[in-house]
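Enquirer: Following is a predicted model, sequence given first.
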Amino acid sequence: MRRIILSTESGADIPVDLADKYDIQIVPMHVIMDGVDYLDGELPVPDIYDYYNRTKKIPTTSATNTHEYTEFFTKIKESFPDCIIIHIGYTSKASASFQSAVLAAKDFEDLHLIDALNVTGGLGAVVMYAARLLEKEPTIEPAALVGKIEAAVPKSRLAFVPGSLDFLKAGGRVSNAAYLGATLLKMKPLIELKEGKLVSTKKYRGEMGRIIDKLMRDYFTTYDIDKEQLYFMYSLGFDEGLKPRINDLAAEMGYENIKWIQAGAMISTHAGPGGFGIAALEK
């Protein structure tokens, strides 16, 4: 039986321990700061925050390009001869990365591309679903696995709240008026993925702990979430003291298989410090 290899971008924020356990291959996206192009994963997140504090600007980010994908897929084929690659990509609605993968894939056989229409933990939830399925059914036919992954894509639910609006304002995603109003009223937007696009669906008011309580109750009321795995994402600067309360709330709702995921440099560039999110698959 030919080996199936799963791959994705660094924007999935797959923790190193899970990537190693399931041999998930990860291609880096880019963060450009002070004129230097860094591969996502090489730039420490605190450096991004320091840069903002100095300049009141945020770095820019860019997609993995076609040449990089060609090298990436070639390296996988060299490391795992005769393998079949299933690449689960960052939403094509928010990045050119998936289109670059499509162009590179023309030079390879036995390479399947799936647009996850999601980012960070939402993308990671789909990748990890595929990894666990492959672990349970190692002899599954590639076409069957691809079909199950594609069926899981619309079931992935991501919701997150930024720690502050500073980075969203610096990136031009929030107007000055909206920023001032939200700051005065202690309001934060709920960001969700809708048809592959990041959209603000509602606003929460209050301190972060209270907001997270509301977010979790709304999330589990709105979506019929599969209890097999639940992901909590956070960016550096998040109040670690809130984690026990969050874990307890999840347990009260019947969710015990929890994995905390720290946002990498690419996602942190847009989300800023102190953010919190939830990702999982619906039943």
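Expert: Alright, I've got the coordinates.

Enquirer: can we go C-alpha only for contacts and neighbour counts from here?
Expert: Fine.

Enquirer: neighbours around the nearest residue to residue 175 once chain neighbours are set aside, how many?
Expert: Excluding the flanking residues, the one nearest residue 175 by CA to CA, 6 or more residues apart in numbering is residue 169, at 6.4 Å. If you count neighbours by other CA atoms under 10 Å, residue 169 ends up with 18.

Enquirer: Show me where the stretch 101-250 of the chain has its helices.
Expert: Using DSSP state H, counting those that start in this stretch, the helices of the stretch 101-250 of the chain run over 120-136, 142-152, 166-170, 176-184, 208-222, 243-252.

Enquirer: Next up, a structure to set beside the first:
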Amino acid sequence: MKQRIAWITDSTAYIPEDLREKYGIHIVPLDVIFDDGAYEDGVELTSEELYEKIEQSKTVPKTSQPAIGKFVQLYETLAKEYDCAIAVHLSSQLSGTYQTSKTAAAQTAFPVEVVDSQIVSYPITTLLCKGFELAEKGVDYREIAETLRREASRNENYIVIGKLSQLHKGGRLTNAQLILGTLLQIRPIFTIKNGVVELFEKVRTENKAFRRIFEQLDRARSLHRVVQVEILHGNVIDKALELKETIKSKYGDLEVLVYPLSPVLGVHGGQGTIALTWTNEETES
């Protein structure tokens, strides 16, 4: 008899509604904190509303992990209907959400395997989908969690920041850096490696940034099996769809998905940010 596994993640993951309904995924929201109060990510604040409020605010809002009580209450409720659970959260290096989820699980009698995705956004969903496949084959929930922990290291991602002004407003750029960067059209490319955000490279102009990322995609495809690319955007759907067409014309065999960044991620990336991400799978022998 298959285990009744509950699936949990947090609001930084983008979960399409059909997937959420099919597998009954439980999403615990983080908070976005403005001067006028805290808003639950994706529940009380949409991405569009976030950017409007940021434009009107003199400071960039803060973000906060869910309170431990939210997890404890969820796990106690799930224990009545499920045998066990797997919770996949954003990188433990970027938020305390993973540790809070673990601590909450230890406080209940409900068996929960908590997985550090080492990433954010749709790559978390990719891990969950891998978990669903294994669960349908009857694999034990602990083994599924171990597999997902190994799979997490296969993600490759590149993030092009949309507005340097938001980095400046958030205190991550000085006035001089903002002025120089704007004049020279500098586009920093970041990547998340081993759960930590790192500067990959600084290039001139957005087009050069994407050409540089395509070079990385070419390299990845020469070494691994890459079947899907995800484009994640900060409220710039037209730009994201244009980029999708460029990728499809260059790599006709790739599936390309386009999704928005959650409000919590929008706080740190800013409007106009575009991220490309994919999974480097083992080549078939």
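Expert: Received the coordinates, thanks. In this text the structure is predicted, and so the values were computed from the model without any measurement.

Enquirer: Can you pull the TM-score for these?
Expert: The TM-score (TM-score structural alignment, normalised by the length of structure 1) is 0.89; 277 aligned residues with a CA RMSD of 2.2 Å.

Enquirer: so what corresponds to the residue nearest to residue 175 of structure 1 in structure 2?
Expert: Aligned counterpart of residue 169 of structure 1 in structure 2: residue 168 (TM-score structural alignment).

Enquirer: Please name the residues that touch its match.
Expert: Neighbour list for residue 168 of structure 2: 174, 175, 178 [criterion: CA atoms under 8 Å, 6 or more residues apart in numbering].

Enquirer: can you check residue 50 of structure 2 too?
Expert: Here residue 50 of structure 2 is in contact with 263, 266, 267 (CA under 8 Å, 6+ apart).

Enquirer: From residue 273 of structure 2, how far off is the match of residue 169 of structure 1?
Expert: Distance of residue 168 of structure 2 to residue 273 of structure 2, given as CA to CA, to the nearest Å: 15 Å.

Enquirer: ok, for residue 103 of structure 2, nearest residue in space, not its chain neighbours?
Expert: That would be residue 68: by CA to CA, 6+ apart, it lies 7.8 Å from residue 103 of structure 2.

Enquirer: Please pull up the equivalent of the one you found in structure 1.
Expert: So, by TM-score structural alignment, residue 68 of structure 2 is matched to residue 66.

Enquirer: same deal with residue 57 of structure 2?
Expert: Per TM-score structural alignment, residue 57 of structure 2 is aligned with residue 55.

Enquirer: Next, count neighbours for that match.
Expert: Residues contacting residue 55 of structure 1 under the criterion other CA under 10 Å number 9.

Enquirer: One more: residue 199 of structure 2?
Expert: 12.

Enquirer: just the one 5 residues further on next, same as before
Expert: For residue 204 of structure 2, the tally of surrounding residues (other CA under 10 Å) stands at 13.

Enquirer: Aligned counterpart of it in structure 1, please.
Expert: Match for residue 204 of structure 2 (TM-score structural alignment): residue 205.

Enquirer: My read is that the match of residue 68 of structure 2 contacts residue 96, right?
Expert: No. The pair residue 66 of structure 1 / residue 96 is not scored as a contact, 9.8 Å apart, by CA atoms under 8 Å.

Enquirer: which residues do the two both contact?
Expert: Common neighbours of residue 66 of structure 1 and residue 96, using CA under 8 Å, 6+ apart, do not exist here.

Enquirer: Which of these two has more residues huddled nearby?
Expert: Taking other CA under 10 Å, residue 66 of structure 1 and residue 96 do not tie; residue 66 has more neighbours (19 against 16).

Enquirer: Spit out the contact partners of the more buried one.
Expert: Taking CA under 8 Å, 6+ apart as the criterion, residue 66 of structure 1 is in contact with 100, 101, 103, 104.

Enquirer: Next one: the third one from residue 6 of structure 1, what distance?
Expert: Yep, that's residue 103 of structure 1 we're talking about. Distance, residue 103 of structure 1 to residue 6 of structure 1, by CA to CA: 18 Å.

Enquirer: Check the secondary structure at residue 258 of structure 2 for me.
Expert: strand (DSSP: H, G, I helix; E, B strand; the rest coil).
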